[in-house]
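Undergrad: whatever this is, show me its structure:
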Amino acid sequence: MRILLIEDDKAIGSAVREHAAAGGHAVDWARTLSTARDYAAVAPYGLVLLDLHLPDGNGIDYLREMRDRLDATPVIILTARDQISVRIEGLNAGADDYLVKPFDLGELSARIHAVARRYGLRPEPIFSLGTLTIVPAERRVDRDGQTVDLTAREWAVLDSLLRRPGAIVSKTQIEDALYSFGSEIASNAVEVYVSRLRKKIGADRIATVRGVGYRLAVT
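TA: Got it, this is the predicted structure:
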């Protein structure tokens, strides 16, 4: 899942991003609401982790903006403000959950999974491509009846292709998915991870469109 983390504290933001990435999630970290708006304008997210006290505004105002434009992306509020009145305000504004700092990262993972299960009631496609089965909701890939182990970044590449099965996905779009893990990537990172993915799911499953990008072969 791709997560938008809105948090201005460097230590907390870094810890949350690294923990979520270790769990297989791609995380875009915005330290201001302005940056968060820029990220949200160009990328779809499965979850928002939202601090309330930010350099350029109040997180609850950002949450209200989301709901006013009918953005139903799940939101978990992360804040040091533990007053009941603030919790009620956040939940009434449309938050799905509320976690008070300091919190255990294991508890955060449990909250993320709980929200994911809650929204998992919406139908998720299962891709059957010959002997290959891909279940995005479970981040599971089976080939010839055997589970294929993918790294977080290999899954990020596959997820980029799954968003538009059969259509061309540009190299830049795949690079954006890899960059969202928060560390620098080599100039040939896309080629490297596509190559690794091909070895695991089958070379014929990812077609190269020279000079443009890649596409997931669905026939």
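Undergrad: contacts, neighbours, all on C-alpha from now
TA: Fine.
Undergrad: and Val135, how far from Trp155?
TA: Remark: distance between Val135 and Trp155 (CA to CA, to the nearest Å) = 12 Å.
Undergrad: more neighbours: these two, which one.
TA: Trp155 (24 against 14; other CA atoms under 10 Å).
Undergrad: please give the structure of this sequence too, so both can be compared:
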Amino acid sequence: MSMGYLVGEDAPVVWRGLMVMKALQQLLHEVDWGGLDVLVLDLPPGTGDVQLTITQQVVLDGALIVSTPQDIALKDAIKGVNMFRKVSVPLLGVVENMATFHCPHCATETPIFTSASAQTFHSRFDELGVPLLGQIPLHPRICADADRGKPSVVAEEMDSPNVRAFETVAAKVAAAVGLARAEHSISDKLQESQDLNHLFPNLKSPHEDMLIQKEY
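TA: Predicted coordinates for the structure are as follows:
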């Protein structure tokens, strides 16, 4: 779902603050999201009405900062860190976007930004106590996958470097919000329930009600 669907394809979103807040309320509360495990909100850069409205309208598990190592982008990213901390939203970590360029022909990996910019990027987030969750390369295949509407994790081979980069970030985010622990716990309880049913076929598992609630 996108705010772009609320206007024409070529129409600019020229809205005042109140209109933006109303549109966000509709997206958050009037869309039939179905049974989701995770809902990811892709926010524009900055610390304006959009970010503040979302932090007031929903309880967030955390914020993920995505930035290139470029100096100006880094300044905006740090402002975002400070804003989310001010409104008591946990910081899950930071993702370094366009960390390197991967040549599709010779597979050479070349840094796009200066080594000084990359070092500053890492040191500043270390000082802020925000962990680096991963580095996403600038690769023509990622761009082509996005243009076709198929994420690289679906369109590419499972062992490709692009897929591994995204999966590394996803696994760390899942662990940070407790999703991985919850799935592990459910798996353990299902196994425990199966063991009890095998030993005592007529005995109801003490976890049966809880497992039903988990499914819904």
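Undergrad: would you give the TM-score for this superposition?
TA: Once the chains are laid over each other, their TM-score by TM-score structural alignment, normalised by the length of the second structure reads 0.39; 117 aligned residues with a CA RMSD of 4.5 Å.
Undergrad: I'd like the next helix or strand past the strand or helix carrying Val48 of the first structure.
TA: Assessed by DSSP states H and E, Val48 of the first structure sits inside strand 47-50. Using DSSP H and E, the next helix or strand after strand 47-50 of the first structure towards the C-terminus is strand 53-54.
Undergrad: which stretches of the first structure form helices?
TA: Applying DSSP state H to the first structure gives helices spanning 10-22, 33-42, 59-68, 84-93, 105-119, 152-162, 171-179, 189-201.
Undergrad: show me what secondary structure element comes after the lengthiest helix in the second structure.
TA: Assignment by DSSP H gives helix 179-199 as the longest helix of the second structure. As assigned by DSSP H and E, the chain's next helix or strand after helix 179-199 of the second structure is helix 208-215.
Undergrad: for that following helix, packing partners?
TA: If you count contacts as 3 or more CA pairs under 8 Å, 6 or more residues apart in numbering; DSSP states H and E, helix 208-215 of the second structure packs onto helix 179-199.
Undergrad: ok, the nearest residue to Ser170 of the first structure once chain neighbours are set aside to Leu78 of the first structure distance?
TA: Nearest-residue entry for Ser170 of the first structure: Gly213, 4.2 Å, with adjacent residues in sequence omitted and distances by CA to CA, 6 or more residues apart in numbering. According to CA to CA, Gly213 of the first structure stands 38 Å off from Leu78 of the first structure.
Undergrad: hang on, the earlier thing: nearest to Asp142 of the first structure, out of the helices of the first structure?
TA: helix 189-201 (8.5 Å; CA to CA).
Undergrad: tell me the buried residues in the closest one?
TA: Applying a neighbour-count criterion of 16 or more other CA atoms under 10 Å, one finds 189-190, 193-194, 196-198, 200-201 buried in helix 189-201 of the first structure.
Undergrad: and which of those residues is nearest Val42 of the first structure?
TA: Val190 (19.9 Å).
Undergrad: which ones are touching that closest one?
TA: By CA atoms under 8 Å, 6 or more residues apart in numbering, the residues touching Val190 of the first structure are 171, 174-175.
Undergrad: can you select the buried ones from those residues in ChimeraX?
TA: Per 16+ other CA under 10 Å, the buried members of these correspond to this ChimeraX selection:
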select :174,175
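Undergrad: related to what we said a few turns ago, which one's more surrounded, Gly213 and Leu78 of the first structure?
TA: Leu78 (23 against 17).
Undergrad: the more buried one contacts Tyr98, doesn't it?
TA: Yes: under the criterion of CA atoms under 8 Å, Leu78 of the first structure makes contact with Tyr98 at 6.3 Å.
Undergrad: could you report the neighbour count for Ile88 of the first structure?
TA: Number of residues near Ile88 of the first structure (other CA under 10 Å) recorded here: 12.
Undergrad: how far away is it from Leu158 of the first structure?
TA: For Ile88 of the first structure, the distance to Leu158 of the first structure (CA to CA) stands at 39 Å.
Undergrad: try Asp68 of the first structure
TA: Counting by CA to CA, the gap from Asp68 of the first structure to Leu158 of the first structure is 32 Å.
Undergrad: more neighbours, the two?
TA: It is Leu158, of Asp68 of the first structure and Leu158, that has more neighbours when counted by other CA under 10 Å, with 24 against 12.
Undergrad: what's the nearest residue to Ala171 of the second structure if we skip its chain neighbours?
TA: Ala171 of the second structure's closest residue in space is Ala180 (CA to CA, 6+ apart), at 7.8 Å.
Undergrad: strands along the second structure, start to end?
TA: Secondary structure of the second structure, counting by DSSP state E: strands at 63-67, 91-102, 109-111, 132-138.
Undergrad: what residues are up against Glu89 of the first structure?
TA: Glu89 of the first structure neighbours (CA under 8 Å, 6+ apart): Ile60.
Undergrad: mind putting the strands of the second structure into TSV with distance to Ser123 of the second structure?
TA: Listed next are the strands of the second structure as TSV, based on distance: least, CA to CA, whole Å:
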stretch	distance to Ser123 of the second structure
strand 63-67	14
strand 91-102	12
strand 109-111	17
strand 132-138	10
